[in-house]
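Participant: got a predicted structure here, sequence first:
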Amino acid sequence: MRNKNILITGGLGFIGSHIANELLDDNQIVIVDNLSTGNLNNINNPNHENLKIIKEDIRNVDLDEVTSDIDYIFHLAAMASVPLSIDKPVECNDINLNATVNLLKSAVDNNVKKIVFSSSSSVYGENKNMPLKESEPLMPMSPYAASKASCELYLRSFYDSYGLNYTVLRYFNVFGPGQDKNSQYAAVIPNFISAMLEGNQPEIYGDGEQTRDFVFVKDIIQANINAAKSDYNGVINIASGKKLSINQLFDIVKRTLGSDLEPKYLPKRAGDIKHSLADTSKMEKINFEIDHNNFEKQLEETINWFKTIL
């Protein structure tokens, strides 16, 4: 992708900043981020001549002005935490759904070519039809998941009503360099890595037999770019298509680090699902696939990054 005007909402966050860093040299990038979870340090060159950063909440910024000359939107700005959404459901709806509808309206008014929306496997809830196909009924178990599912419906409706092109990417469990280990709601891999590097006992919620489908952040970035360039309108799972229990994950991290620490088991968290595994066959719609043999190498790369910041 070259010589395009691109808007990245949530562009200072974990995934958004990776997209910005990948595209910045060859495109004009506008980032909207309120710094609630994002960090300017995530951008390799925040003073890049191709970059404009608007440090505002997506609910407050003038979206008509921001999208006036935009070709593509990568929409990642969100309250991206299941536990936080349970604590603050109204705010979650306002940030995730209402702001998205406003963004879609501005995209239509300004003839944006396409929007790529970051959704989540949480929309499937406790659906037990593994591996999960995109056609499965949505069963959100948290306000966060419900807001993502609602956004997906709005994207489809704006395509049908106004011709706004879109691709929804349902991420499964993303990990990689740049992930925030300081958040109260940090994901399991950075929690394990940071705890063991700091000599602390890692925490596992539930019995650890819950399974997840992990996907590396660099694969997520390529999927976003491929989706923007494709002519596919619809929903696609972005995942490895392989399942791993939290206990198995812990053993791999422990072995990779050479640690002798054992986990501490805590009660299951509200809103957490038991199993998650994607059907990845539709990734071919955006000419994308994942190398299934790289997980431990990717985990090692992630660990090495965490070593540089701890």
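Facilitator: Everything's here; your move.
Participant: all contacts plus neighbour counts: C-alpha atoms, from now on.
Facilitator: Fine.
Participant: so what's the residue count around residue 183?
Facilitator: For residue 183, the count of nearby residues is 11 (other Cα atoms under 10 Å).
Participant: checking it next. Helix, strand or coil?
Facilitator: coil (DSSP: H, G, I helix; E, B strand; the rest coil).
Participant: look up how far residue 191 lies from it.
Facilitator: Going from residue 183 to residue 191 by Cα to Cα, to the nearest Å gives 9 Å.
Participant: ok, now which ones touch residue 26?
Facilitator: Shown in contact with residue 26 (Cα atoms under 8 Å, 6 or more residues apart in numbering): 1-4.
Participant: just the residues you listed now: which is nearest residue 243?
Facilitator: residue 1 (32.2 Å; Cα to Cα).
Participant: might one say that that closest one is in contact with residue 230?
Facilitator: No: using Cα atoms under 8 Å, residue 1 is not in contact with residue 230, being 11.2 Å away.
Participant: who's more crowded, those two?
Facilitator: Neighbour count, other Cα under 10 Å: between residue 1 and residue 230, residue 230 has more, with 15 against 11.
Participant: the more buried one and residue 288 touch, don't they?
Facilitator: No: the criterion here is Cα under 8 Å, and residue 230 misses it with residue 288 at 10.4 Å.
Participant: now residue 238, nearest residue through space, not along the chain?
Facilitator: Spatial nearest neighbour of residue 238, chain neighbours left out: residue 171 (5.0 Å); criterion: Cα to Cα, 6 or more residues apart in numbering.
Participant: let me see the contact set for the one you found.
Facilitator: 118-121, 215, 220, 237-239.
Participant: again with residue 191
Facilitator: Shown in contact with residue 191 (Cα under 8 Å, 6+ apart): 181, 202-203.
Participant: buried subset of these, written for PyMOL?
Facilitator: The PyMOL command for the buried members of those (criterion: 16 or more other Cα atoms under 10 Å) is given here:
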select buried, resi 181+202+203
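Participant: turn the contacts of residue 191 into a markdown table, including distance to residue 160.
Facilitator: A markdown table is the format used below for the contacts of residue 191 (distance: Cα to Cα, whole Å):
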| residue | distance to residue 160 |
| --- | --- |
| 181 | 40 |
| 202 | 47 |
| 203 | 45 |
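Participant: use this one as the comparison:
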Amino acid sequence: MNNSSVQLNSNYHILVTGGAGFIGSNLCEALIKNGNKVTCLDNFATGKRENIATLMNNPKFNLIEGDIRNLADCQKACEGVDYILHQAALGSVPRSINDPITSNDVNVSGFLNMLVAARDAQIKRFVYAASSSTYGDSKSLPKVEDIIGKPLSPYAITKYVNELYADIFSKTYDLETIGLRYFNVFGRKQDPNGAYAAVIPKFVMQLMNHESPVINGDGSYSRDFTYIDNVIQMNLRAISTSNKEAVNTVYNVAYGERTDLKELVSLLKEYLSDFDAVIKQVEIKYGPKRQGDVPHSLASIDKAKNFLGYDPLYNIEAGLKEAVKWYWKNLK
């Protein structure tokens, strides 16, 4: 992992909510590696104990089993903390369509609890996972932070409401906030199983098992796939910036290039066939389009570069090679 260009004070005590999840656990590892004290708050609804197993005996790591829907848990987790990286959420557009109430409870009410706890504990800065789904039906490409459309799913609504609440808290209570609109993050520790598994780990597992991956639609939909180490870099920059003009706003977190699903599967087959030549022959199947899906996603990362010095080191090819290696080693 190369985030060496980010100078983060190792004396900071940082709370990572959802710290046993895919992105959260990677952030916990990076922070511990930097020498920081880390508190992880997770209820293990989607997070996994194995994601933080290597950290459990570290004296600088503290796990609090709790739920952001419970204000007391949020307050307890904020004790003695300098900064918050808020990753806890129920992801997935289809999940929010199937169960909008739970998505709203976690992503809106839970988010508000965390903001209130952060305000009361006088946290220095609240950095939170926002989402590219906020762009909704906006047709413009690349996506620029101040031009959004109408949300296309309950999940997208919840993530937009997060931004509105963060803005109000920064204006009303002087709580510094930074929202990071993640674009299709992938990489080590992303769960390939379950009904709402993200497309990359799901396809990787299917190909490793010589099963045909099913692409929703004709494969022309495209995404700005973003490797986990780019996301870690952005979170560290969001904490460490002393530029007052860089706070109380939102940023795209992406690489700034788009890849369609056909091309994605082709790259996965190529990289996985280095480990197992049979994978090259696996057939690809096509299914119906998925409700609530945005056809194309591509981020402008100019704002992140200009204000935070963001410099993503992994394009889709470099990121996929790393991810494939990890999956082959850990899940085969």
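Facilitator: Here it is on my side, so go on. Source: prediction; values computed, not measured.
Participant: most neighbours among the contacts of residue 26 of structure 1, please name it.
Facilitator: residue 4 leads the contacts of residue 26 of structure 1 on contacts (other Cα under 10 Å) with 15 neighbours.
Participant: which residue in structure 2 lines up with that one?
Facilitator: With TM-score structural alignment as the matching criterion, the partner of residue 4 of structure 1 in structure 2 is residue 12.
Participant: what is the nearest of the contacts of residue 26 of structure 1 to residue 263 of structure 1?
Facilitator: Closest to residue 263 of structure 1, out of all of those and judged by Cα to Cα, is residue 1, at 43.8 Å.
Participant: which part of structure 2 matches the helix ranked longest in structure 1?
Facilitator: For structure 1, the longest helix by residue count, based on DSSP state H, is helix 143-162. Helix 143-162 of structure 1 corresponds to residues 154-173 in structure 2, going by TM-score structural alignment.
Participant: give me the mean deviation of that stretch from structure 1.
Facilitator: Compared with structure 1 after fitting, stretch 154-173 of structure 2 deviates on average by 0.5 Å (mean Cα distance after the TM-score superposition for structure 1).
Participant: residue 288 of structure 1 and residue 221 touch, don't they?
Facilitator: No: using Cα under 8 Å, residue 288 of structure 1 is not in contact with residue 221; the gap is 11.0 Å.
Participant: structure 1: helices as residue ranges?
Facilitator: 14-23, 63-66, 82-87, 89-93, 99-109, 143-162, 188-197, 217-229, 246-257, 295-309.
Participant: what does stretch 264-277 of structure 2 rub up against?
Facilitator: So stretch 264-277 of structure 2 is contacted by 203-204, 207-208, 279-280, 317, 320-321, 324, 328 (Cα under 8 Å, 6+ apart).
Participant: report the contact partners of residue 130 of structure 2.
Facilitator: Taking Cα under 8 Å, 6+ apart, one finds 159-160, 162-163, 179-182, 250 in contact with residue 130 of structure 2.
Participant: cutoff 6 Å now
Facilitator: Residue 130 of structure 2 sits next to 159, 179-181 when contact means Cα atoms under 6 Å, 6 or more residues apart in numbering.
Participant: got a winner among the residues you listed for most neighbours?
Facilitator: Using other Cα under 10 Å as the neighbour criterion, residue 179 leads the contacts of residue 130 of structure 2 with 27 neighbours.
Participant: report the aligned residue range of structure 2 for stretch 192-207 of structure 1.
Facilitator: Under the alignment (TM-score structural alignment), stretch 192-207 of structure 1 falls on residues 203-218 in structure 2.
Participant: aligned to residue 182 of structure 2, what sits in structure 1?
Facilitator: Superposed on structure 1 with TM-score structural alignment, residue 182 of structure 2 falls opposite residue 171.
Participant: re the thing from before, out of the contacts of stretch 264-277 of structure 2, which is nearest to residue 259 of structure 2?
Facilitator: Among those, and counting by Cα to Cα, the member closest to residue 259 of structure 2 is residue 317, at 10.2 Å.
Participant: and the contacts of stretch 264-277 of structure 2, which are buried?
Facilitator: Buried among the contacts of stretch 264-277 of structure 2 (16+ other Cα under 10 Å): 203-204, 207-208, 279-280, 320-321, 324.
Participant: how many neighbours does the residue found closest to residue 179 of structure 1 once you drop the neighbours it is linked to in the chain have?
Facilitator: Nearest residue to residue 179 of structure 1, sequence neighbours excluded (Cα to Cα, 6+ apart): residue 14, at 5.5 Å. For residue 14 of structure 1, the tally of surrounding residues (other Cα under 10 Å) stands at 23.
Participant: what's residue 236 of structure 1 aligned with over in structure 2?
Facilitator: By TM-score structural alignment, residue 236 of structure 1 lines up with residue 251.
Participant: with respect to burial, which of the helices of structure 1 scores highest?
Facilitator: helix 14-23 (a mean of 22; mean count of other Cα atoms under 10 Å).
Participant: that one aligns to what range in structure 2?
Facilitator: Counting by TM-score structural alignment, helix 14-23 of structure 1 falls onto residues 22-31 of structure 2.
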